[in-house]
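A.B. asks: coords please:
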Amino acid sequence: MTFRKADWPRRLRSQEWYGGDSRDAIYHRSWMKNRGLPADLFDGRPVIGICNTWSELTPCNAHLRDLAERVKHGIYEAGGLPLEFPVFSPGESSLRPTAMLYRNLAAMDVEEALRANPLDGVVLLAGCDKTTPALLMGAASVDLPAIVVSGGPMLNGWFRGERVGSGTALWQMSEDIKAGKMSRADFLEAEQSMSRSPGSCNTMGTASTMASMAEALGMALSGNAAVPAVDSRRRVMAHLTGRRIVDMVKDDLKPSDILTREAFANAIRTNGAIGGSTNAVIHLLAIAGRAGVELTLDDWDRLGRDVPTIVNLMPSGRYLMEEFFYAGGLPVVLKSLLDGGMLHGDALTVSGQTISAEIAGVRNWNEDVIRPVDKPLTAQGGIAVLRGNLAPNGAVIKPSAASAHLMKHRGRAVVFEDIEHYKARINDEALDIDETSIMVLKNCGPRGYPGMAEVGNMGLPPKVLRKGITDMVRISDARMSGTAYGTVVLHTAPEAAAGGPLAVVRDGDLIELDVNARRLHLDIPANELAARLAAWQSTVRRPEGGYIQLFHDHVGGADTGADFDFLAGARGKAVPRESH
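C.D. replies: You can find the predicted model right below:
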């Protein structure tokens, strides 16, 4: 039995604009008819927005115009009226200082567009990693029927017989350059193989992770996450999504029906199973906040701690998203979790059915790409949440991408006050650093950077790389790309710019990391730490004017999702007062 909350037909929200023969209704309809739309399109059928993050400045989303047309076909077939509209498109690969600075802006754009326009439901067209959470955040705040369709990942990259994973290969090769293992000419040649088709990252980076999160949350059709961007089945997915949103409006199936605490638990466990990005922590916390669902860092640690990583994809493993799709994609992962008692199978999805009904009968077509639960890539995947006097509000690490020998480590801090200080020091042969040291980067959190850039996976110093060392413990209040890897402690909260303990770490301080014990400790006396914090003064200047000042003044910490303090909660749909 499928979900149905409301009787059909009924008066829709769009009819507050288009229904009847009043002056205002005629005003609204007549302007829409300048496109040559027949009168009966305004007779009470669902009006569906297509929220498109297409932009030529966002390479991962540059193919979404075609998908929007496929969505329109489905909407028309199901008896709806599709109306496409643009929203701000934060693209990670080009936007400075960081796309994360503008995730909340895009979410505000989505929310206000949905709230102010005559829409009964919306299809969320997303791709590059910040667009998926931004669209879900905005849609959750308005709570109109909504469904995600992702742009899909790029095809595999290949260079000299080896797979080239988006981002992951870039970090590896850039370190090889510094270590003298690779020539710059070869690096430039490899560049041509890194992005060989439209789509988002072909690794289990943040874009693929968030597409998987949308599907695990129940906010996308089953199988949406992994279909390659250029595969014809991606167009079919868009077409079917267009059909489905019309039925969702008729059934009055809204995000608040789907985004339950059980749905977020499913997503957290799925993230562990796929070896997903640490960025998912911040984004799911923010989406939950918009949906009015209580979710904390402790939930991330508790729910994900015993979940095995079974998806053998870069950066944690060997393969790429193309193979993941051929192996069966996310439905296979969800089925494995369900069979292992780690999934709430009765959670509702946009299909109107439970997630267990959606994945019944799926098969794993490649057990090296999607491992059996008893033969995982990592026995305990998930995201580990660390606490201690260095991170009172928490910090995170991705065990599946870290080095086993560094998961318990005590080392001497080498401190970089900000990213420019790091750049100025890291290549200095006189820098007092070796592989036992712990690299500490400050002032790169939400306020500090501003926007919390993906700089936490600091490149190692050349003199260490030349010794054959490929990993060191790194700690910061920054993020890192989902395509990156290493023993990297991130999102340390409170951030340095807000006066967190990270701000007062000094060169030579001893730091203890114990991932199994979930501990991150600055080994100095408590009274000395208190004295340092009392004497601390911020070096981060408040931006003057514009959106960045708004961001600085209202952004929350990484431990709460880095959303704006005035945007939490689902405020519900509203019909604006007539102004004509």
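
A.B. asks: switch to C-alpha atoms for all contacts and neighbour counts from now on
C.D. replies: Fine.

A.B. asks: residue contacts, residue 66?
C.D. replies: Listed by C-alpha atoms under 8 Å, 6 or more residues apart in numbering, residue 66 has no contact partners.

A.B. asks: what about it, helix or strand, and which?
C.D. replies: Per DSSP states H and E: residue 66 is located in helix 64-77.

A.B. asks: Run through who's touching the helix or strand following that helix.
C.D. replies: Later in the chain than helix 64-77, the nearest helix or strand by DSSP H and E is strand 81-86. Contact with strand 81-86 is made by 41, 45-54, 68, 72, 75-76, as judged by C-alpha under 8 Å, 6+ apart.

A.B. asks: Sequence B follows; please return its structure for comparison with A:
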Amino acid sequence: MSPSEVPPRPPGTGFDRDLTHYGDVGFASYLRRTFTKSMGYTEDSLSRPTIGIVTSESGFNNCHRQMPELVEAVKRGVMLAGGLPIAFPTISLGEAFLYPTSMKFRNLMAMDVEEMVRAQPVDSVVLVGGCDKTVPAQLMGAFSAAKPAIQLVTGPMMTGSYQGERLGACTDCRRFWGRYRSGEVTQPQINAVEGRLATTAGTCAVMGTASTMACIAEALGISIPGSAAIPNVHADRLRAGEHSGALAVDLARTGVAPSEIVTKDSVVNALRVLLAIGGSTNAVIHLTAMSRRLGLSFSDEEFNSLSDSTPVLVDLKPSGEHYMEDFHNAGGVPAVFRELGDLMNLDCTLVTGQTWRQVLDDWDNWRDESVVHSLAQPVSPVGGIVALSGNLAPRGAILKRSAASEELFESEGRAVVFESLDDLANRIDSPDLDVEPDDFLVLKNAGPVAAAMPEAGYIPIPKVLAERGVKDMVRMSDARMSGTAYGTIVLHIAPEAAAGGPLALVRNGDRIRLSVRSKSLDLLVADDELDRRRRAWTPSEQEPDRGYSLLYREHVTQADQGCDFDFCIPSDVGGPA
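C.D. replies: As a prediction, this is how the structure comes out:
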């Protein structure tokens, strides 16, 4: 096609979208086209819908090692559908490589995604990512930017093997580390295991946070059906990339924004899937933040009602025995939707333009019942996570009951208190630690304001107890834990200790009662004594901050509000008026 035959672009689309301000619109278009021509684009290319591909590749992100090949598949899909693909980077959040924790930078990445999607001349975007905080950050940003978007996850890694035992990061990482701490595993053995836990590109091989967020994105309808569990190195992952690129062109032409796909009904679908897969506790915070960006919310009461009526169907580590590649082969998220049946909102529209009902009508109804159980024979009759409240958590806390010890669900114990992360590190393995198996380990000052809420809630079993064979005990904090972790662990206590929450008032020897049945967490100390402690309490001094750290500390919200920045949340769900 010669330049004279190229049809004119619709005004305000493609490279004519969002022109840079120079005080002269014609000059702005002329200058942009000049610089675009320097990159070798033809008039034919520039006449097409412009599809942004948001990439988050980094040498410090093992989850995204194969991203260049996946991005090429997306580009292929865009071009085959008649669009122009333009890839651009944002910051990357490699879970194990960020100090003090990747959670501190989730909101920074969300801001990066939002502003680059909004500022650059793209008609729609494909969000390519997978590592734990990456998917929520990309979706938070895209939801606020309000341009058409589709999520494409990088996919889970495959499993490895050690002495005939199948292994996958990172639940097996924690299991072997616990055995090493207790003396069951030798130094040479733990060194050998270290090299067998993560043997391919991709996100963790279990139902950790990355896999959970992939399933949630699919349940919300913002990624293509059946794509969440495809292994990173599987050819189907590249086909999902091509399909996502083609769909992004359709979205650019129809202008369907995320708010037209992600509704309260689809959020309920995502919550039910979270509960049915035995998903990560981190997903509660992330889905809260993502939903609030669209003016949506859900209460602890709604969450518990869903949890009590949604069985765990998926038998995957850390709540079961299988791995993500097994979940993919067993039918993935569509198999969960089909088995939950009338519990789901099947008329929600997906990014493909179909409803879930239409998807399931055409989907192969086979599933591996050892991985995705039937509704009649679930892994557990109730959902994997429960929200708690009480005088120790007036704004809530959560517990992953699918990965906890049922014999500890109704218990009372003596508090063994660690005042900070440093205090925990310095004393947890002390041979002089005064602790018994029925005590409650309590960690303070590990919440969003105090410490950017690291995954320190998986408090290790004290060495003196591990050596006695203790495998689990009640632990609680204002921190998070990895989605790959397990144990009877109360998390996200809000308000956090550093904000003056009741957790700050707990002292060694206090009695605490946990009741999963009544969904309560209570400090058994008289009100007048708590009032006296509260009057005497002063917040701990923190190191001076600057730049992003200062912005984070001054504006991050508590766990019950998703740990988002207050200025990013619409006023109708609690943001600034």
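
A.B. asks: I'd like to know which of the contacts of strand 81-86 of structure 1 are part of strands.
C.D. replies: In strands, defined here by DSSP state E, the members of these are 47-52.

A.B. asks: Quick check: the two most widely separated of these?
C.D. replies: 47 and 52 (15.6 Å; C-alpha to C-alpha).

A.B. asks: ok, the closest residue to residue 455 of structure 2 other than its chain neighbours - how many residues close by?
C.D. replies: Using C-alpha to C-alpha, 6 or more residues apart in numbering and skipping residues adjacent in sequence, the residue nearest residue 455 of structure 2 is residue 481, 4.1 Å away. Neighbours of residue 481 of structure 2 under the rule other C-alpha atoms under 10 Å: 23.

A.B. asks: next one: residue 34 of structure 2
C.D. replies: Quick note: residue 34 of structure 2 (other C-alpha under 10 Å) scores 11 neighbours.

A.B. asks: circling back to that earlier point, in structure 2, what range does the helix holding residue 66 of structure 1 match?
C.D. replies: Using TM-score structural alignment, helix 64-77 of structure 1 lines up with residues 67-80 of structure 2.

A.B. asks: Buried residues, the matching stretch. List them.
C.D. replies: 67, 70-79 (16 or more other C-alpha atoms under 10 Å).

A.B. asks: Tell me the gap between it and the middle of its chain.
C.D. replies: 24 Å (C-alpha atoms, centre = their mean, to the nearest Å).

A.B. asks: What residues does residue 193 of structure 1 make contact with?
C.D. replies: Residue 193 of structure 1 is in contact with 157-159, 164, counting by C-alpha under 8 Å, 6+ apart.

A.B. asks: Under the alignment, what does it map to in structure 2?
C.D. replies: Residue 193 of structure 1 maps onto residue 196 in structure 2, by TM-score structural alignment.

A.B. asks: Quick check: that match is in a strand.
C.D. replies: No. Counting by DSSP: H, G, I helix; E, B strand; the rest coil, residue 196 of structure 2 is located in no strand; its state is coil.

A.B. asks: Would you mind measuring from it to residue 156 of structure 2?
C.D. replies: 15 Å (C-alpha to C-alpha, to the nearest Å).

A.B. asks: same deal with residue 556 of structure 2?
C.D. replies: As judged by C-alpha to C-alpha, residue 556 of structure 2 and residue 156 of structure 2 stand 30 Å apart.

A.B. asks: More neighbours: these two, which one.
C.D. replies: residue 156 (33 against 21).

A.B. asks: Neighbours of residue 262 of structure 1, how many?
C.D. replies: Neighbour number of residue 262 of structure 1 under other C-alpha under 10 Å is 18.

A.B. asks: list the contacts for it?
C.D. replies: Per C-alpha under 8 Å, 6+ apart, neighbours of residue 262 of structure 1: 344, 347.

A.B. asks: How are the strands of the stretch 301-450 of structure 1 distributed by residue range?
C.D. replies: Using DSSP state E, counting those that start in this stretch, the strands of the stretch 301-450 of structure 1 run over 384-388, 391-397, 408-416, 438-441.

A.B. asks: I'd like these laid out as CSV, including distance to residue 315 of structure 1 and mean neighbour count.
C.D. replies: Output for these, formatted as CSV (distance: least, C-alpha to C-alpha, whole Å; neighbours: other C-alpha atoms under 10 Å):
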stretch, distance to residue 315 of structure 1, mean neighbour count
strand 384-388, 17, 25
strand 391-397, 14, 24
strand 408-416, 21, 20
strand 438-441, 21, 28
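
A.B. asks: So for residue 117 of structure 1, which of those sits nearest?
C.D. replies: strand 391-397 (39.5 Å).

A.B. asks: Give me the mean distance between that closest one and structure 2.
C.D. replies: Superposed on structure 2, strand 391-397 of structure 1 shows a mean distance of 0.2 Å to its aligned residues (mean C-alpha distance after the TM-score superposition for structure 1).
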